[in-house]
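Visitor: coords please:
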Amino acid sequence: MGKRRDYYRDPNAPKPNSLVPGGSALVVDARGAILMQRRSDSGNWSLPGGVMEIGETLEQCVIRETKEETGLDIEITGLLGIYTDPEHVIEYADGEVRQEFNTTFHGRVCGGRVAVSGESTEVRFIQPDELAELPVHATVRLRLQHHSERRARPYLG
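Guide: Reported below is the predicted structural model:
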């Protein structure tokens, strides 16, 4: 196993032992391409984001994590949804087994330059039709689907 393994609707998933609030950013450029990073821990393409630290808001967390992981400064422009499905479990090599807790915000680039971090092997804006051919976890695909539906209200689930 790598550093991380995702389970989704898998009856053989290990039992969670932690719940950690985290967030991610769905950032779109002028051409409609979505900012994605290829995770070094799983090899999957994902939205930039991470977990909250004491002393920050979730919005500050997402802005900080996006900067750390992609080199880009963003501002939060809205809420795509809150994703807390207990059937999404993430197992880490250190024994932590986390139930998903992710709030995904819409964001807009306001500075910086695309750069790869230690958490990613590649960072780029990807057209939605390209994503069908790339390794993307089912839970991230759900967020991308909600984005493509241009929902009037945030997803709660």
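Visitor: alpha carbons only for contacts and neighbour counts from here, please
Guide: Fine.
Visitor: which residues touch the most centrally placed residue in the chain?
Guide: The centroid of the chain falls nearest to L47 when counting by C-alpha atoms, centre = their mean (3.6 Å). By C-alpha atoms under 8 Å, 6 or more residues apart in numbering, the residues touching L47 are S24, A25, L26, L35, M36, Q37, V140.
Visitor: can you rerun that using 10 Å?
Guide: Neighbour list for L47: 23-27, 34-39, 66, 69-70, 104, 123, 136, 140, 143-144 [criterion: C-alpha atoms under 10 Å, 6 or more residues apart in numbering].
Visitor: in strands, which of these appear?
Guide: 23-27, 34-39, 104, 123 (DSSP state E).
Visitor: hmm, which of the residues you listed are the buried ones?
Guide: 23-27, 34-39, 104, 123 (16 or more other C-alpha atoms under 10 Å).
Visitor: redo those residues as a markdown table? Include distance to C61.
Guide: Output for those, formatted as a markdown table (distance: C-alpha to C-alpha, whole Å):
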| residue | distance to C61 |
| --- | --- |
| G23 | 7 |
| S24 | 9 |
| A25 | 10 |
| L26 | 14 |
| V27 | 15 |
| I34 | 19 |
| L35 | 17 |
| M36 | 17 |
| Q37 | 17 |
| R38 | 20 |
| R39 | 18 |
| T104 | 11 |
| V123 | 19 |
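Visitor: sequence B follows; please return its structure for comparison with A:
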Amino acid sequence: MTEMDAGPEFVWDDQVAVRSVHFHDPDAPAATIVTPSVFVAVQDGQGRFLLVQRRDSGSWEFPGGRMDVGETAIEAAVRETAEESGMRVRITGLVGLFSDPAFVIQPVAGEIRQPFVVCFQGVAEWGSPRPDEIETTDAGWFEPAQVEAMTLEPGACRWIHHAIAGSSEPHLE
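Guide: The predicted structure is shown next:
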């Protein structure tokens, strides 16, 4: 199965389903809301990427999440990275905008979301990777070849692959 025809992934937290992720799944429910989200492709001086492991699925992704009311996208990106990985970052650029309507997140309760993702580039200012033990169970620096072999969060594969490719132009969809 490729990332483009993945069915739902049911995510568990202590044996209780918390959400299902649908990526190009013809049986996905229709989204009821678009949710602004931010993720950060943080690189260190050796070209490695910072990734966090999600508690609910065990999959890996860049640190990030939903924006809060009253904050800018950059503020949300810095906050989410610090919360999930223990790293303070400075935003340096844009990997891309990702708004695929066939990427749907269905929580057990609440509105079915279509994420609108802004993926930034960033550099570490201080800190050492560490999980928050709430949303993330691991965090670390990984070589691009290592990242390609990891189990990545559905949907996140796209912005991770674009960041690794290192295009000088942001991806726009």
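Visitor: sorry, back to before: what lines up with the residue nearest to the centre of structure 1 in structure 2?
Guide: The pairwise alignment with structure 2 assigns L47 of structure 1 to F62, based on TM-score structural alignment.
Visitor: would you agree P128 of structure 1 is in contact with L144?
Guide: Yes - between P128 of structure 1 and L144 there is a contact under C-alpha atoms under 10 Å: 8.1 Å.
Visitor: neighbour count: the two, which is higher?
Guide: L144 (19 against 13; other C-alpha atoms under 10 Å).
Visitor: can you tell me what T81 of structure 2 aligns to in structure 1?
Guide: Using TM-score structural alignment, T81 of structure 2 lines up with T66 in structure 1.
Visitor: I160 of structure 2 too?
Guide: In structure 1, I160 of structure 2 lands on L144 (TM-score structural alignment).
Visitor: and if you look at P36 of structure 2?
Guide: By TM-score structural alignment, P36 of structure 2 lines up with P21.
Visitor: can you tell me the closest non-neighbouring residue to that match?
Guide: Spatial nearest neighbour of P21 of structure 1, excluding adjacent residues (C-alpha to C-alpha, 6 or more residues apart in numbering): F101 at 5.3 Å.
Visitor: thought that neighbour was touching L58?
Guide: No - in this structure F101 of structure 1 lies outside contact range of L58 using C-alpha under 10 Å: 11.6 Å.
Visitor: give me the common contacts of the two.
Guide: The overlap between the contact sets of F101 of structure 1 and L58 (C-alpha under 10 Å, 6+ apart) consists of P21, G22, G23, V51.
Visitor: turn those residues into a markdown table, columns for distance to G2 of structure 1.
Guide: Below are the shared contacts of F101 and L58 of structure 1 laid out as a markdown table (distance: C-alpha to C-alpha, whole Å):
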| residue | distance to G2 of structure 1 |
| --- | --- |
| P21 | 22 |
| G22 | 21 |
| G23 | 22 |
| V51 | 19 |
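Visitor: out of the residues you listed, which are buried?
Guide: Among the shared contacts of F101 and L58 of structure 1, those classed as buried by 16+ other C-alpha under 10 Å are G22, G23, V51.
Visitor: need these in TSV (columns: distance to R151 of structure 1).
Guide: Formatted as TSV, these follow (distance: C-alpha to C-alpha, whole Å):
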residue	distance to R151 of structure 1
G22	22
G23	19
V51	25
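Visitor: give the contact list for Q127 of structure 1.
Guide: V28, D29, R31, G32, A33, I34, L35, M36.
Visitor: and the equivalent of G47 of structure 2 over in structure 1, how many neighbours does it have?
Guide: Under the alignment (TM-score structural alignment), G47 of structure 2 pairs with G32 of structure 1. Using other C-alpha under 10 Å, the number of residues around G32 of structure 1 comes to 12.
Visitor: distance of G32 of structure 1 relative to H147 of structure 1?
Guide: 11 Å (C-alpha to C-alpha, to the nearest Å).
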